[in-house]
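[1] What follows is a predicted structure for the sequence shown.
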Amino acid sequence: MQQLPVPPYPPPYKPPELKVLYFIAGIIAVTALVSLSVYYYTEYLWFESVGYGSVFITYLKYSIGFFILVFAIFMTFLTATIVAVKKVTMEFLGEPLKIPHLLSLAISLFAAFSMQSQWKSMLFYINSAEYGIKDPIFGLDAAFYTFQLPFLKMVIGILLAAAVISITIAIFAYIYAFRWVKSFDEFKEIFPTSGFVHLGINVLILLSLAGALIYISRFEIVHSQHGLLSGAGYVEVNILSPALLLVSALSFVSGISAAYLIAKKNFEMVFYVIVLFVAISILAAVIVPFAVQKLQVEPSELSYESRYLEYSINYTLYAYGLQNVEYRFFKYSPTLNYTDVLKAKATIDNIRVWDHRPIRDVFRQLQQIRTYYFINDVDVDRYWINGNYTQLMLAARELSTDLLPSRAQTWLNKHLIYTHGYGIVASPVNAVSAEGLPEMVLYDIPPRGEIKIKRPEIYYGELTDDYVVVNTLQQEFDYPVGNKNYFTKYSGDGGVKLDYMRRVLYSFRFADINLILSEYITDESRLMMHRDIIERVNTIMPFLTYDSDPYVAVINGQIYWIIDAYSLVDRFPYSAEIGRYNYMQNPVKVFINAYNGSVKFYIVKEDAYVKTLEKALPGVFIKEMPEEFKKHIRYPRDFFKIQAYIYSTYHMKDVTAFYNREDVWDVPTEKFEDDVIKVEPYYVTLAIENKPEFILMVPFTPKNRDNMIAWMAARCDDKYGELIIYEFPKGELIYGPMQIEARIDQDAELSKLFTLWNQAGSRVIRGNLLVIPLNNSILYVEPIYLRGESTKIPELRGVVAVHNDELRMGSTIYDALEMIFGKKSEVVEKPKEKAGTAEEKLGLLKEYYSKLMEAMKNGDWKTFGEMLNRIGEVLGYSKQ
């Protein structure tokens, strides 16, 4: 047999010197390893200090396990590819193409690190607990879609990514090794058969993994989103799902065919196989479903989609905890008298005339005491004060070192001396002093008032961003009294106990050499970090989503922060999306002690999400909440807003009504200051059954209408979590908030008064309009504040109350109600004779002005309006 002439092959590939590269890589690896080791060990010490050391170990196990999984997948594919490329090139060139194994190691490490944050999906997959509710299409528990499917899809995606990178490396390696080949025909002639087999196997793997991904993705139709419904519709179930099954099978068949044809060097047929596969896929999964939707379903949409609309309604209500809403008919009666008002004293006494924004400004001006203290927010809670069930506005007085003078912001001050805030400020929601300011029941430093605090120090809060070291040789600033400062030494068990080695480690972590050099720090000192309460709980339990508005409470003399924790899921079957999630529950309440930083997770409503976490992290969640803690949990406003939004549409359980959107509700709007805003849910005290209880409520109006149609309540006390809808009679006109706002705008006396106030160097602030159900009737209340331009202290100058056609403003809620229900205020007698001369007119003006100012000071707005009209008459203006 005649031997072919040997072409002038290029010299064998010689890689550049790799010692320097390996040395640099080694330095980087060691540095990264040391940094990670220090971070994880110091983090473990902190977890152990708060009693969650085992939780950290569990996280580490799953994190490392997931890292190894991703690394192993990429390393296996890349190593196999490199070995195959070397074997193929060795067979033809006589010397293997030298591809450094550092390449596969680097790519695998990069992939594993970049995917590291997804380790949580492995935890949910392994510990998946069932919801006990199956989807109506495939008959699988909802847990498959929320906990298992995401992980399976991710693993297939990782395999596919590794296969794509592997075949890409192989192709580029072969192109480089045979770069001297001038044509594809010549390449086919000289390229070894083993090389074609290698490429064929890669194509088979790629198309097989693509087929697996298509197969498993077909389950996702149950949480697809449409304009009409959430979840799979007629076309998805009957056309798209079978089409995806067909495409998946074709992908496997195409992979086998393509691999065989590549091994046989029949690339023309490979092209036809791929084109045919793509064409059938587009036809089956895109064109046919679109045609059926447009030509068959849309002309008779309700008949085709009614079954799936019913699924969407029921599963959406379940996903947002609305499946057991109690429906009650509100027997509206326009008749309400002052006796009814007095019988509802517990409700009237707790009508919130102080909005959180104005009272926050008051608290800041009057109770921050020093420049370094800051009141971040004001919250609502309830307490027993002098035997009365009383709603309070409460705020924590936190310390922010950023507010210290710039020269005082030294390391010693920020980390060892100014370590904590001090005390709580509290005022009843309906108590007003003679000056128009809130009456305090807890105030000043040290705290004084009706609520006793044993430990007023606040080491953990919403503003505590930096670490501090306590129990040092340097005493901590405790609180100021007059010109004198008091100092203290921490006596709790919060924080990580330090020794010299731990000081070195934390110094490395925080890049702060002072932790080592400071002579004040001893072996008895404690380092407090993760002091921001949201960051703190998120570090311990990163799987839950936390409410943006923690609130403070005093329980057994201790200050606690209470945070609502939510389970959010984005793949629940047949449920409507809000944002990117379509499932939301509030199963957990978190209590953080402001002094020692202890964190407790209490279950108030167990769902599959929390059951999964309980299985993965035994002992973390507590099912029995102490009675004193129960008295201070409240239904979360953010969750209630979302439930109200969902229920405004999904209360229509009749499919035809839902399809036609016959009875869509909306949360009404109101005026606040100069803006028109949505009514925020608000806490009130109402007698739902036999006794007054703390509830969260919001009114509803019909879509694009202003009259009120219903109101929704969430109970916060003994029957915590129960939801009730009160629907008004269809034929009755019940004023909505904006209609009441319009009536206030149109009231002649109030309009004049507001204009006068706004022109006198002050600004009128209209607070939140509250709709208060009372004895089968409705009372509307809106507080009016006055804020001077030269000060930021708002003063409550009146309360507007509205019932039926009666609208009055009094200095307090009771004054306004007395005016409405028949208790007459003192009326100034009209003058017996009309003034004629200029001197007489001037005398009357002085008299009326004096009485006007006295009435304003006393909050007697009826007399104020009368005097204003009298002044207008004397000046020649007709009464408006």
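    Structure's in. What do you need?
[2] contacts and neighbour counts: CA atoms only from here.
    Will do.
[3] what about Gly139, which SS state?
    Of the three states, Gly139 takes coil under DSSP: H, G, I helix; E, B strand; the rest coil.
[4] no wait, Glu732
    Going by three-state DSSP: Glu732 is coil.
[5] and it, how far is that from Ser777?
    Applying Cα to Cα, to the nearest Å, the value for Glu732 to Ser777 is 12 Å.
[6] Which one's more surrounded, these two?
    Per other Cα atoms under 10 Å, whichever of Glu732 and Ser777 has more neighbours is Ser777, with 17 against 13.
[7] So which residues of the stretch 701-850 of the chain form helices?
    Applying DSSP state H, counting those that start in this stretch to the stretch 701-850 of the chain gives helices spanning 737-746, 748-758, 813-820, 838-858.
[8] Comparing the ones you listed, which stretch has the densest surroundings?
    Burial of the helices of the stretch 701-850 of the chain is given as mean neighbour count (mean count of other Cα atoms under 10 Å); helix 813-820 ranks first at a mean of 22.
[9] alright, now check it against this:
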Amino acid sequence: MSAHEGLSLPRLPRGARLLLMASVGFLVFLLVAARLVGVYTSWLWFGEVGYREVWRTVLFTRLSLFAVISALVGGVLFTAMWLAFRYRPLVALPRTEDYLLPYRITVLRRPLWFGLGIAGAIGVVCGLIGQSRWTTVQLFLHGGSFGLRDPEFGHDIGFYVFDLPFYRLVVTWLLVLIFLGFLAGLATHYLFGGLRIAAGRPGLSHPARVQLVVFAGLFVLVKAIAYWLDRYTLLAGDSQEPTFTGAGYTDINAVLPAKLILFAIALICAAAFFSAVVVRDLRIPALAAAMLLLSSILVGGVWPLAVEQLSVRPNAADKQRVYIERNIAATRQAYGIGDDRVEYRPYPGIGTRPPRPASASATPLPSPKRWTRYSAPKPETSPPPPAAARPLPHPLAGPHRHRQPRHPNRRLPHWTRRRSPNSTPRSRVSATRSTESSSS
């Protein structure tokens, strides 16, 4: 028994493990059996109508997508975890500070099985999700050309119908692959000490920094490709204007330049992430990530919204005229109602036939009754009674009491007496007298 076995996680008894494995197997069987029944039913139905080869093609495409996506996702996850495990730091932390020691010891018992199990399970789930897009793959493989080009970029219409959805599918799964690989490497480095976020001694080892910034740089680089493809999606997607489908004034004059700006910013940010492999300064990729996030909000969201609300909405008929004409022309071409099949005649708005004379036996309509305005007689009104005389208020009642006239010989207090401008105050007179007496 090794010294670390007492620190590992407790193991389940053999009976509990067998029961858990049997439960998981039964659940998987139920999920797979339902799909197998549907596959067999479709096989019989296509055989009855004589198109079993079509079902073989569908089944082969879905199985191929499942295998490819599962292998790619599982391979990327296993590679990320293996690199993090291979270049883990060998410096051990004290047991009082290493809270992940029991989990690390449990994984170190069978690291290969843990890596293959986690990568395989996530890969199978992603494969089941990705196989539902088999129609996109078949359209890309068997697509063609329409012989018509769009008025904005000059590409054939078949590019938007057959090729562009497949390119976007590939870019989406590349982003998913890189993101899952980043998370797998981050978790493995954290488990084995390459990433420390404990208080007092946070840090990132050199192998962990290189691996994480490479995954982040690849993610931003693929995001730049997604920005480039978003330019073409503007013509095939729904416009902000509800009256027609396709690109409008805001899409062409605001969103399209914004996508080009974001494409250039994403390339610069990807280079900043890759530079952290050589330059040991994580502030450069942090600033690049902040710049990309801020520019995506301002350039990709705020600017098109401002153009739509301030420039397009007040004068929508004039701004959207060219793009509505494009939509009408595309609709006529799609439904086959162009000038070669439809004859357009101007309508002057004046009738060409004389009015039909009325027959003598026709009974004229009765004239409507004239309704006189009814007004009810006004009742006789008598003049209002005179208002009652108001009683005079008591002289001593209320705050406004009647004041008696002052007697002319009544002496007022000294603080209410009026003084002439030339009079001298009493205090000054008394002070003057005291000064004269002291001087004499």
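    Yep, it's here. If you're wondering where the values come from, they're calculated on a predicted model, not measured in any experiment.
[10] one step back: and the helices of the stretch 701-850 of the first structure: which comes nearest Tyr389 of the first structure?
    Comparison of the helices of the stretch 701-850 of the first structure against Tyr389 of the first structure by Cα to Cα identifies helix 813-820 as nearest, at 17.8 Å.
[11] List of residues touching that closest one?
    By Cα atoms under 8 Å, 6 or more residues apart in numbering, the residues outside helix 813-820 of the first structure that reach it are 338, 348, 781, 799-803, 806-810, 824-825.
[12] Also stretch 233-250 of the second structure?
    By Cα under 8 Å, 6+ apart, the list of residues contacting stretch 233-250 of the second structure reads 160, 164, 251, 256, 304, 307-308, 312, 319-320, 323-324, 327.
[13] which of the residues you listed lies closest to Val107 of the second structure?
    Among these, Leu164 lies closest to Val107 of the second structure (Cα to Cα), at 43.5 Å.
[14] And the longest helix along the first structure, how far out from the chain middle?
    Assignment by DSSP state H gives helix 53-93 as the longest helix of the first structure. How far helix 53-93 of the first structure lies from its chain's middle: 37 Å, per Cα atoms, centre = their mean, to the nearest Å.
[15] Then stretch 236-255 of the first structure?
    Per Cα atoms, centre = their mean, the centroid offset for stretch 236-255 of the first structure relative to its chain is 38 Å.
[16] Show me what Leu399 of the first structure aligns to in the second structure.
    Alignment note: Leu399 of the first structure maps to a gap in the second structure; criterion TM-score structural alignment.
[17] Kindly report the same for Tyr308 of the first structure.
    Using TM-score structural alignment, Tyr308 of the first structure pairs with Tyr323 in the second structure.
[18] Name all residues that make contact with its match.
    Tyr323 of the second structure touches 247-249, counting by Cα under 8 Å, 6+ apart.
[19] could you dump those residues to TSV with distance to Ile197 of the second structure, neighbour count and secondary structure?
    TSV is the format used below for the contacts of Tyr323 of the second structure (distance: Cα to Cα, whole Å; neighbours: other Cα atoms under 10 Å; DSSP: H, G, I helix; E, B strand; the rest coil):
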residue	distance to Ile197 of the second structure	neighbour count	secondary structure
Ala247	48	27	coil
Gly248	49	27	coil
Tyr249	49	23	helix
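[20] Which of the residues you listed are retained in the first structure?
    On the basis of both residues aligned by TM-score structural alignment, their matches' Cα atoms under 8 Å, what survives of the contacts of Tyr323 of the second structure in the first structure is 247-249.
[21] OK, contacts around Gly185 of the second structure?
    77, 80-81, 83-84, 208, 211-212.
[22] Now the two most distant members of those residues.
    Once Cα to Cα is applied, those give Leu77 and Ala208 as the farthest pair, at 15.1 Å.
[23] Show me which of those two is the more surrounded one.
    Leu77 (27 against 23).
[24] In the stretch 501-650 of the first structure, mark out all the helices, start to finish.
    Going by DSSP H, counting those that start in this stretch, the stretch 501-650 of the first structure shows helices at 514-517, 533-540, 608-616, 627-630, 637-650.
[25] Export those to CSV and append columns for distance to Leu844 of the first structure and mean neighbour count.
    Formatted as CSV, those follow (distance: least, Cα to Cα, whole Å; neighbours: other Cα atoms under 10 Å):
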stretch, distance to Leu844 of the first structure, mean neighbour count
helix 514-517, 76, 16
helix 533-540, 62, 19
helix 608-616, 74, 19
helix 627-630, 61, 13
helix 637-650, 53, 19
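[26] which stretch of helix or strand covers Leu103 of the first structure?
    helix 101-114 (DSSP states H and E).
[27] Which of the residues in that helix are classified as buried?
    Residues of helix 101-114 of the first structure classed as buried under the neighbour-count rule (16 or more other Cα atoms under 10 Å) are 104-105, 107-109, 111-112.
[28] Same list (the residues you listed) but as JSON lines, adding distance to Lys14 of the first structure.
    Formatted as JSON lines, the buried residues of helix 101-114 of the first structure follow (distance: Cα to Cα, whole Å):
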{"residue": "Ser104", "distance to Lys14 of the first structure": "19"}
{"residue": "Leu105", "distance to Lys14 of the first structure": "20"}
{"residue": "Ile107", "distance to Lys14 of the first structure": "22"}
{"residue": "Ser108", "distance to Lys14 of the first structure": "24"}
{"residue": "Leu109", "distance to Lys14 of the first structure": "26"}
{"residue": "Ala111", "distance to Lys14 of the first structure": "28"}
{"residue": "Ala112", "distance to Lys14 of the first structure": "30"}
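[29] Distance to Ser248 of the first structure added to the helices of the stretch 701-850 of the first structure, as CSV?
    Converted to CSV, those look like this (distance: least, Cα to Cα, whole Å):
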stretch, distance to Ser248 of the first structure
helix 737-746, 56
helix 748-758, 71
helix 813-820, 69
helix 838-858, 79
